[in-house]
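In: only geometry, no sequence info:
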């Protein structure tokens, strides 16, 4: 017998409510399952009744002894494209350091469609439903976070508490966007390695690879050749038993064969006879040269447009954003797409040269 979709969702919700908190909790960390609409932005239609349970961890290790329970700070970690339980287990970092100093409540919010925060009970089922799959967006994820914080502050009587969001990489983007889009919910954000220009296709091309190459060269002057770089990579990967074994000689041999094939192709090209119609060939070469010049001009125009759009984005941040810290380590290739200089007095950049 086929179970109606609405009943299936209800049964899934009940099962998830029962299962949360059984094995994920400790003395100081509790699971706070929060129910959301799958689609926050559609009203008055049947599909808006569909809900799912989002897994949220609340760590109150650091709040003991805070003089004002209602005014206690709330530090929120916005999970990215991963199971947030791993972040809870690892702990540490600047967020827990801040929590210890300010006796704050720490909250970890799992991103929809990841970990156990999956609509319809399983990721396979959710992905098969085209409408539900369309709800896997950052807009919906931010609405999840906003609703969850509202609910948490109400349930725990924390209406006067200030809220600061933390996140790294995609989670860093979410933290920055969260402060911009919901300034009534969140008071500030620390966005680490947040590739804001990548999200708008404004990041400089090839800069990611350039930073990776520079990192290798800074560690070893001998790591400038591709073969030697591969040797270093493989030597680092070898101890990790759960990763597939890839031996450097096999890769180097494949590259060597490719180089030999390229050289052979060039030599064959040089042996070709003089064309029967040299003038036509010369004209073709001229056209090809003009085409290359046109392509170079087009690329230059595209770069100018990209730079102008990046400037517009910074101007928009200056006008509409506040209380955001963009933190980046310059060894991180994602830093090339982030904010590396202060935008205003309250939208600031912190960079770590060896970070």
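Out: On my side now, so go ahead. Keep in mind it's a predicted model, so treat the numbers as computed, not measured.

In: contacts, neighbours, all on C-alpha from now
Out: Fine.

In: what about stretch 191-199, how long is it end to end?
Out: In terms of CA to CA, to the nearest Å, the two terminal residues of stretch 191-199 are separated by 14 Å.

In: Comparison target, given below:
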């Protein structure tokens, strides 16, 4: 497919632990999923533990059509063209990741730096698929809670609701039984005159509930969410059961309503009616729903042997709804065709290596994951108490020992991959992008410095002085630099001199000289200085190597901002290159 446009794709590069351009220093790449990349930036447990141990560079890549990586600025604009919208695919997302990794290796690290891709849930599937499709870009993959067997009519389709029910039963059998009884209570009330009005009032809905099915669907999503993301200490299932477990008869619905209201920070009312989702933003919801229609078709049913009412998945209705909403045909078999589906175990065994599949067995999606070793190098790590992507959560001092041990096992395995990796050049293939990507860097971390190179010419009135420099003169003088910024200014007669963060005694060159300013923060020179004999030759970020030396990154716009981050200062660096 020919290129049909350019969009900005966001990545975050964390230099906090990086040991420089050393062939043995790895790159840990967090693959974005169905949310803005900021979702991951507060910390990923396994990365927080592995990066300092490996002295690794950490790269976070945002998924196309999410966050700030949406073509044409908004999803409405992108989805206004079927041709653009149809570029939201897993295939294209993997190609994006490959391009970004190639970009990082060309511009920051070494081309043969061992790279490990990491993801959770949907991005966990992407990590496993990336290792299969692009083994020359990554030596291994960690796929946390990756439900790669979720597609087509697989035998696990009834097990999701059964595991949800089991999680609640382990907290309180009375609680699970009360939830089971509540469905018939809701149906009965809805069938009575003014019954819907009574349900709207009982559950404090912000707008009238349309039907019992709407209310039940909302509650099912809450219970599923509670079980799937139950945390280290079963926080959410305990919360619900504390509200529901001791209720009797008609008081059961009041207990459920109290639990629902307690989830809101400002419980004036509950947003029950309408298409309600717990995603982070409306555009992410829309993009994810499109993916669920276009290729990520995941049948789910409930057989009735649980705390839920029986419910069968209707593929014909699912396909019709996708056609009505997005004017596309759902492709329930595509993932299985492209990545392997039920046969992916054979594909992994025959063609794959170096993949960790981690799963917590209290996660309802775990039954769609890899729960036993496929080979010596494709291993399954399971925890009986774990929930969804728990190893990806921010590591804390009070994490239970089984969670700490899980992360330790993952690090030991990844360490073996790094030791076994060779320095041979990867075979870089030419990728066929249907949308080019313009990279936006967010660089943060210790060890970065900002370098500005200027040429100063002596004017009729002597060396330049400007209010832009705080009314201080800037220029060359024997024995040093007049440095109005109070930083390590440096003067030299050679523009191509090797960069050093240390100042040294300058040499003079008649009526002009070159000055290098090296700082831990960005210096944005006022363009007006050009009229006063100051010519800005280059400004950019120095990426230091192990000896403290470095090379300036591509020429960049001088714009930066402060944000809350573990390492303090963050700078936007805009690279106006696009790659095919």
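Out: Good, I have the coordinates. Keep in mind that what you see is a predicted model, and the values were worked out from it rather than measured.

In: care to give me the TM-score?
Out: The TM-score (TM-score structural alignment, normalised by the length of structure 1) is 0.65; 248 aligned residues with a CA RMSD of 2.5 Å.

In: Show residues contacting stretch 49-56 of structure 1.
Out: Surrounding stretch 49-56 of structure 1, the residues in contact under the criterion CA atoms under 8 Å, 6 or more residues apart in numbering are 6, 9, 13, 16-17, 20, 31-39, 107-112, 116-120.

In: Distance from that stretch to the middle of the chain?
Out: 22 Å (CA atoms, centre = their mean, to the nearest Å).

In: Now which residue in structure 1 aligns to residue 83 of structure 2?
Out: The alignment partner of residue 83 of structure 2 in structure 1, by TM-score structural alignment, is residue 131.

In: hang on, the earlier thing: so of the contacts of stretch 49-56 of structure 1, which ones are in strands?
Out: Of the contacts of stretch 49-56 of structure 1, the ones assigned to strands by DSSP state E are 31, 34-37, 107-109.

In: Among these, which one sits closest to residue 147 of structure 1?
Out: Proximity of these to residue 147 of structure 1 (CA to CA) peaks at residue 36, which lies at 7.9 Å.

In: Can you tell me what the closest one aligns to in structure 2?
Out: Here residue 36 of structure 1 stays unmatched in structure 2, going by TM-score structural alignment.

In: shouldn't residue 36 of structure 1 be in contact with residue 143?
Out: No: with contacts counted by CA atoms under 8 Å, residue 36 of structure 1 stays clear of residue 143, the gap being 9.1 Å.

In: hmm, back to that, the match of residue 83 of structure 2 should be in a helix, yeah?
Out: Yes: under DSSP: H, G, I helix; E, B strand; the rest coil, residue 131 of structure 1 sits within a helix.

In: any idea how far it lies from residue 235 of structure 1?
Out: 46 Å.

In: Next, count neighbours for the aligned residue in structure 2 for residue 164 of structure 1.
Out: With TM-score structural alignment as the matching criterion, the partner of residue 164 of structure 1 in structure 2 is residue 116. Residue 116 of structure 2: 24 surrounding residues under other CA atoms under 10 Å.

In: next one: residue 334 of structure 2
Out: The number of residues packed near residue 334 of structure 2 is 17, by other CA under 10 Å.

In: Tell me the spacing between it and residue 90 of structure 2.
Out: In terms of CA to CA, residue 334 of structure 2 sits 11 Å off from residue 90 of structure 2.

In: Please report the distance of the residue sitting nearest the centre point of structure 1 from residue 227 of structure 1.
Out: Here the mean C-alpha position of structure 1 is nearest to the C-alpha of residue 170 (CA atoms, centre = their mean), at a distance of 1.8 Å. Counting by CA to CA, the gap from residue 170 of structure 1 to residue 227 of structure 1 is 32 Å.

In: what about stretch 87-97 of structure 1, start to end distance?
Out: Taking CA to CA, the first and last residues of stretch 87-97 of structure 1 lie 15 Å apart.

In: Return the set of buried residues in it.
Out: Of the residues in stretch 87-97 of structure 1, those buried by neighbour count under the rule 16 or more other CA atoms under 10 Å are 88, 95-96.

In: what does stretch 354-374 of structure 2 give?
Out: Of the residues in stretch 354-374 of structure 2, 354-371, 374 count as buried by neighbour count, 16+ other CA under 10 Å.

In: do the same with stretch 219-238 of structure 1
Out: 223, 227, 229-232.

In: Can you get me the start-to-end distance on it?
Out: Between the opening and closing residues of stretch 219-238 of structure 1 there is a gap of 19 Å (CA to CA).
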